[in-house]
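[1] Here's a sequence, model it:
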Amino acid sequence: MDTGGDCSGGGGLEEEAARREREWEEVAEAVAYDSCTWPPPVVAVCGPGNSGKSAFCRLLLNTLIARYRKVGYLDIDVGQPEFTPPGFVSLHVLEEQAKDLTILYLRNPKRCFFFGDVCAKRNPKLLLTYIFDLYDYFLKEFYCFREVDNPEKSAIPLVINTSGWVKGTGFYVLTEMLKYVSPTHVIRVSTTVEHKNLPGGTFWMNQYDADPPINLVEIGAAHNSPPSKHSLLVKKEAKITRDLRLMAYFRQCLPRDFNISCFDDLIRGFVSIHPFQLRLSKIHVIDLHRQVSGTDAHRFLSGTIIGMATSASPPLSIECSTPCCIGLGFIKAVHISEDCIHLITPVSHKLMEKVNIIFQSCIAVPSCLLQVILNTLLLQLFRKIN
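    From the prediction side, this is the model:
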């Protein structure tokens, strides 16, 4: 049996991966340590889905933290966010390097908005409003130059992780964001399939606009192979990643020492959680996308993931009347006659006592959470029979 071709191909792939890793490291070092980089860089990383944008962002964050000690991270990819469950636009300030760049982390953001969907198509205007407000908040709080000698007050760099949807509405959101932010660096991740890539140059600028002082850098994708044969697999992988993030988020409801060795253990744990009860009459339901009336909205809440907020928390700006989100909940049941919503959430009871706004979402619920409702109903039925 001749295996020479396989060995040669494997060696070629390894060499390509090593070359790509060196290329990425060199670009990250250039962004972080360029002698002309003052003020600190504002870097947008963009490119098609499954090209390695998030992986490069992690490498860049680690490199920037080594120099600046603190780095801002604006995540506008509502479908595949880096540090939150899906459906969020969030701003983080990181002070520690990730020890393992392959691990997915959940982190508490400085500020976040709940978009309630995994793509921009339903409401691009709302998504852009969230992005602009979080960027303005970053400029106000973390991009100050009045006290350059004070490390606690001096400006910090910003990395912006963008969506992999680079056509249609996704392209529109990306171009509007780049116009508003005017980053110092744009990292364009490209694949070998040219029609999948973003246009070259400053594609977000109008033809007659003066070219801004910007560093455009092109890097190759992490897996530079035609994705057409694997498009369904990529979509499945994205859904699995979203489900894992949601399960990790609601796993925080369980004791740390709760043993989970299989899927059934996770379901059993979720079923055992005593739900928090919200008074339905004090809750204002906001549907961010479908405009369902307040009265009818209550009928569509059971078995859904919702965002939660409090009217005591003021909005970030006049343009954005939506308050910041304090966390997610999964609604097990709505009892209109009892004026009660039963939900599970890792948000503290102290904060939950203040919640009077919930946001409906279009986010698909992981099967383990839906199984919680089924198991609860079966348990209630069993008790009635006996």
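
[2] drop to CA atoms for contacts and neighbour counts, all remaining ones
    Fine.

[3] longest strand anywhere in the protein?
    Using DSSP state E, we find that the single longest strand of the chain is strand 327-335.

[4] Name the residues of that one that are buried.
    By 16 or more other CA atoms under 10 Å, the buried positions in strand 327-335 come out as 327, 328, 329, 330, 331, 332, 333, 334.

[5] what do you get for stretch 338-348?
    For stretch 338-348, burial by neighbour count (16+ other CA under 10 Å) applies to 340, 341, 342, 343, 344, 345, 347.

[6] how close does the fourth one get to residue 299?
    By that I understand residue 343. Per CA to CA, to the nearest Å, residue 343 is found 15 Å from residue 299.

[7] and for comparison, fold this next one:
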Amino acid sequence: NVMTSGSSPTEFPKTQTLQTSAQAQVLSLINGIINLVHAVWIKVILSHPDLFPLQTLCFRGKCLLSCLYGRVEVHGFTLEEGQQSYPLFSPSSHCPLTVTALGDSPNPSKTKKAGRLEAKAIVRKYLSAETCKRLLSEVDSDSCVILLEPLDTPLTRFLNSFPDLKELFGLSSVEELDGCPVILVCGAKNVGKSTFNRHLINTLLNHTASVEYLECDLGQTEFTPSGCLSLSTVREPLLGPPFTHQCAPEHMIFYGQSSCETDLDRYLESLKSLWRLYNRETPIVINTMGWVKGFGFQLLVDIIRLFSISHVVQLSSGDKVMCPQLTPEFLRSSHGWQTHPPVQSALGEDNSGTHPAQRSYTLFSIHSEFEGAGRPGEMRHQRSNEQRDLALLGYFSQLQSPEPGPVRPLHCFTPYQVPHSAVAVGVTHCEVAPTHVLYTANASLVGLCCLNEKVSGRGSPVLLSQTPVCPCVGFGVLRGVDMARGLYFLVTPVAPSVLRQVNCLLLGAVTLPNTLLTGQTGILGEPPYVTMDYSFELTGAGKLHVFKGLARPGQMKNAK
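    Coordinates of the predicted model:
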């Protein structure tokens, strides 16, 4: 149950450009978002008519309403404490119902102190001790306390049995846009997006059970190694950098590179497939790339248009303008990679066709005054490639025993044996001759993915000709390839029950940290897969890059 004071949802202006210190701006933003979260997800509501007269709760759905303390009004009917519970029906076919707190006390003879103690006792009865501790200070004798409980009746069960009426008591597609906050955080590199996201998530967790997190930054990921796009449900506070809380997200797609510039369409299609899995029942924070110029700007425009953003937090630093202010008005005339502004006819009619309708959002523009903001760190382990290596080491630390003891190197773990005919193998980041694919994959990091179609080979390796957009359940090291027995040898921390779903191994440009191979102990002679006898000066020794994001003339003209 979520409990909130009776203040109405914060009315945000269309654009807020804050000029105070960065800390004050962050606190102002977070408090506003928390108010919106409270206004949407309420089981028990407190209202204080003396301070906020005639506060209302507007809701959609069905519930059983009980007035535990004070008086409220619904559709002209007054409900007081001690009265029976009443069913409320607020389907999408009609205007939503509102519950209004009344200021006058139903029992004038009751003193303010007695009323306050009674109201607090009711709150303690229905809420956990942790929630009560935060909110009891807001309860007063003039508060109204109501309880909203799930409602199930023969009518609702009967209506729900028809497919066309399943969403009758849910949110329609239009109303979903006004539901939980969809918060996008953007800005150039090194302006503090990741730090801001962690602070925002932790603050939201003080008021809601979970927060969704959509990772759109391939290079600096929060919960997975780099090269992945993911949708995670965060239930615990984030009290460290990304490599300290590597975990399996609810949904993940392996892209295979720390940048998306070689295949912009696959990047956007991957994000769209993740967005379709978001249930819109909890707030969501969307992290974006630091690439905010040219095609990177166009991708940012697409994400704002496609994902029904309610709040845009734009971080900046220094005097140089890296990205124009993303006001709703500016976005209406901006070209994305896949989306474009609506075309106005001579009569002023919208001929946008299949392009998504633009939703208005609130922009928070925050300019950092921190000295050094916008510049990469100069201390050890602060470079982006080192951060990516730490994330991978954090992920493979899950192979270690939770009990105290010596650290086991990578070669000490017994690998899984995977038949060649059971999984397909593909390379995502460059063109590789089919006869060389297994040489490329040997001793490399691979994404463990799940194709929709069944993979069946005739004893020989199954190779993919195109890179699929498919779910990924984790990562592994392809330790060896046995052509004689037709087996791959795979080391991974993914549980065996999950591995049974895997039928595809994808290889990308994200490589294992050098220290993971060179720092292995207990090896006699030279460590495996490590050599100094190699020259990139030979023709064909390097990777062949294929750029799939060739710009169309119109997009080149409108790139910022």
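
[8] Keep only those of the buried residues of stretch 338-348 of the first structure that are in strands.
    Those of those lying in strands (DSSP E): 340, 341, 342, 343, 344.

[9] Closest to residue 284 of the first structure out of the residues you listed?
    Closest approach to residue 284 of the first structure among these (CA to CA): residue 341, at 12.3 Å.

[10] The closest one -> the second structure?
    Mapped onto the second structure by TM-score structural alignment, residue 341 of the first structure lines up with residue 488.

[11] Test my guess that that match contacts residue 482.
    Yes: if you go by CA atoms under 8 Å, residue 488 of the second structure and residue 482 touch, sitting 6.3 Å apart.

[12] just the helices in the stretch 101-250 of the second structure please.
    Listed in chain order, the helices found in the stretch 101-250 of the second structure under DSSP state H, counting those that start in this stretch are 112-126, 129-135, 154-160, 173-176, 193-205.

[13] would you turn the ones you listed into CSV with distance to residue 523 of the second structure and mean neighbour count?
    Formatted as CSV, these follow (distance: least, CA to CA, whole Å; neighbours: other CA atoms under 10 Å):
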stretch, distance to residue 523 of the second structure, mean neighbour count
helix 112-126, 61, 16
helix 129-135, 52, 14
helix 154-160, 64, 12
helix 173-176, 58, 10
helix 193-205, 39, 19
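
[14] Distance to residue 305 of the second structure added to these, as CSV?
    As requested, those are exported to CSV (distance: least, CA to CA, whole Å):
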stretch, distance to residue 305 of the second structure
helix 112-126, 41
helix 129-135, 36
helix 154-160, 32
helix 173-176, 15
helix 193-205, 20
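
[15] out of these, nearest to residue 329 of the second structure?
    helix 173-176 (20.7 Å).

[16] Figure out how far the closest one is from the centre of its chain.
    Centroid displacement of helix 173-176 of the second structure relative to its chain, using CA atoms, centre = their mean, to the nearest Å, is 20 Å.

[17] try stretch 24-39 of the first structure
    25 Å.

[18] in it, what counts as buried?
    Of the residues in stretch 24-39 of the first structure, those buried by neighbour count under the rule 16+ other CA under 10 Å are 24, 25, 27, 28, 29, 31, 32.

[19] which ones are touching the match of residue 341 of the first structure?
    Going by CA atoms under 8 Å, 6 or more residues apart in numbering, residue 488 of the second structure touches 416, 417, 418, 419, 420, 478, 479, 480, 481, 482.

[20] now for the first one: what does it line up with in the first structure?
    Counting by TM-score structural alignment, residue 416 of the second structure corresponds to residue 276 in the first structure.

[21] the helices in the stretch 201-350 of the first structure, which residues?
    231-251, 263-272, 294-297, 349-352.

[22] could you say what helices and strands the second one packs with?
    Taking 3 or more CA pairs under 8 Å, 6 or more residues apart in numbering; DSSP states H and E as the contact definition, the neighbouring helices and strands of helix 263-272 of the first structure are helix 367-385.

[23] Could you list every helix and strand that the helix it packs on packs against?
    With contacts defined as 3+ CA pairs under 8 Å, 6+ apart, helix 367-385 of the first structure has these neighbours: helix 263-272, strand 327-335.

[24] And these: which comes nearest residue 60 of the first structure?
    For these, the distance to residue 60 of the first structure is smallest for strand 327-335, at 27.6 Å, taking CA to CA.
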